[in-house]
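[1] sequence and predicted structure, then a few things I'm wondering about:
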Amino acid sequence: MQKLTVGIEKAATILKLLGDKTRLAMMKMLETHDYCVCEFVEIFKMSQPAISQHIRKLKDAGLVQETRRGQWIIYSLNKDNDYYPLVHSLLQHLPSQDFKLQELEEQGLRISCD
């Protein structure tokens, strides 16, 4: 990973964006798995429009990218983003959120978006 100096304004914008606990949890989850909106709806017990707004903000900042698989849109971390090293560094200090996906699977609510 190359060393990049992040401007104060941009760093503040990204940190403000990640200051929301739902978006921060989403980013930590996306570190290990790709997700579709429908899975986040089940995990966070939020409406689809609310989840879509969180995703849109992350996508607008370039932190998240989307890939279409048939009718589904799958979201993943954008590791090519100039600010990924900053985000990656922050995420390393957070506990794994994989248990949320495991709970979804145990409840039979894991949605296969293939």
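    Good, I have the coordinates. Because the structure is predicted, anything quoted here is derived from the model rather than measured.

[2] CA atoms for contacts and neighbours, from now on please.
    Will do.

[3] elements contacting the strand or helix carrying Glu39?
    Using DSSP states H and E, Glu39 sits in helix 37-44. Here helix 37-44 touches helix 48-60, strand 72-77, helix 98-106, going by 3 or more Cα pairs under 8 Å, 6 or more residues apart in numbering; DSSP states H and E.

[4] now do the last one and helix 37-44, the angle between them.
    This means helix 98-106. With axes from the mean of the first three to the mean of the last three Cα atoms, to 10 degrees defining the directions, helix 98-106 sits at 100 degrees from helix 37-44.

[5] and for the second one?
    Between strand 72-77 and helix 37-44, the angle comes out at 60 degrees (the same axes, to 10 degrees).

[6] just the buried positions in strand 72-77, please.
    Using 16 or more other Cα atoms under 10 Å as the test for burial, strand 72-77 gives 73-77.

[7] is it true that Glu66 touches Ile74?
    Yes - counting by Cα atoms under 8 Å, Ile74 is a contact partner of Glu66 at 5.5 Å.

[8] put this beside the first:
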Amino acid sequence: MEQLNEIAEKLKLLGDKTRLTMLTLLKDREWCVCDFVDLFDMSQPAISQHLRKLKSQGIVNETRRGQWVYYSLNVDDKPYIKTVLDQMPETDTLLATLNKRTNTTCD
């Protein structure tokens, strides 16, 4: 029963469109918080809050490089999340839908 609760909590996070989009983008590469701020036109604290929730459930990893924090996907041991992400559009399609490019803004 514990495993069921754990999986339900992780899948609940995917019910948010912003977090699901973030995870879909992370399928191809790591992203910096500042990239997500630009991409989603959201404040840095709001983006950080989404990523904090994903990190707390072990769905993303974070790496600090200087003043920037980069996030990468951590779902190798979560096949149920991988299955959901496999059904999502490709990065280029998703970025086109968001009317954005893949340029990074963090330096």
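    On my side now, so go ahead. Nothing here was measured: the structure is a model prediction, and the numbers come from that model.

[9] if we can go back for a sec, what span of structure 2 lines up against the helix holding Glu39 of structure 1?
    The aligned range for helix 37-44 of structure 1 in structure 2 is 33-40, by TM-score structural alignment.

[10] and Ile59 of structure 2? What does it align with in structure 1?
    Aligning on TM-score structural alignment places Ile59 of structure 2 opposite Leu63 in structure 1.

[11] count the neighbours of its match for me.
    If you count neighbours by other Cα atoms under 10 Å, Leu63 of structure 1 ends up with 21.

[12] distance of it relative to Gln102 of structure 1?
    According to Cα to Cα, to the nearest Å, Leu63 of structure 1 stands 24 Å off from Gln102 of structure 1.

[13] mean per-residue distance, the match of helix 37-44 of structure 1 to structure 1?
    For stretch 33-40 of structure 2, the mean deviation from structure 1 after alignment is 0.6 Å (mean Cα distance after the TM-score superposition for structure 1).

[14] tell me the SS of Arg64 of structure 2?
    The local conformation at Arg64 of structure 2, judged by DSSP: H, G, I helix; E, B strand; the rest coil, is strand.

[15] need the contact list for the residue positioned nearest the centre of structure 1.
    Geometric centre of structure 1, nearest residue: Met27, 3.2 Å, by Cα atoms, centre = their mean. Residues counted as contacts of Met27 of structure 1 (Cα atoms under 8 Å, 6 or more residues apart in numbering) are 77, 91.

[16] for it, give its distance to Ile14 of structure 1.
    Taking Cα to Cα, one finds Met27 of structure 1 at 12 Å from Ile14 of structure 1.

[17] deepest-packed of the helices and strands packed on helix 37-44 of structure 1, please.
    strand 72-77 (a mean of 19; mean count of other Cα atoms under 10 Å).

[18] where in structure 2 does that strand fall?
    With TM-score structural alignment as the criterion, strand 72-77 of structure 1 aligns to 68-73.

[19] tell me how many other residues crowd Val37 of structure 1.
    Val37 of structure 1 has 21 neighbouring residues, counting by other Cα under 10 Å.

[20] contacting residues for it?
    Here Val37 of structure 1 is in contact with 48, 51-52, 73-75 (Cα under 8 Å, 6+ apart).

[21] again, but for Gln97 of structure 1
    Here Gln97 of structure 1 is in contact with 25, 28-29 (criterion: Cα under 8 Å, 6+ apart).
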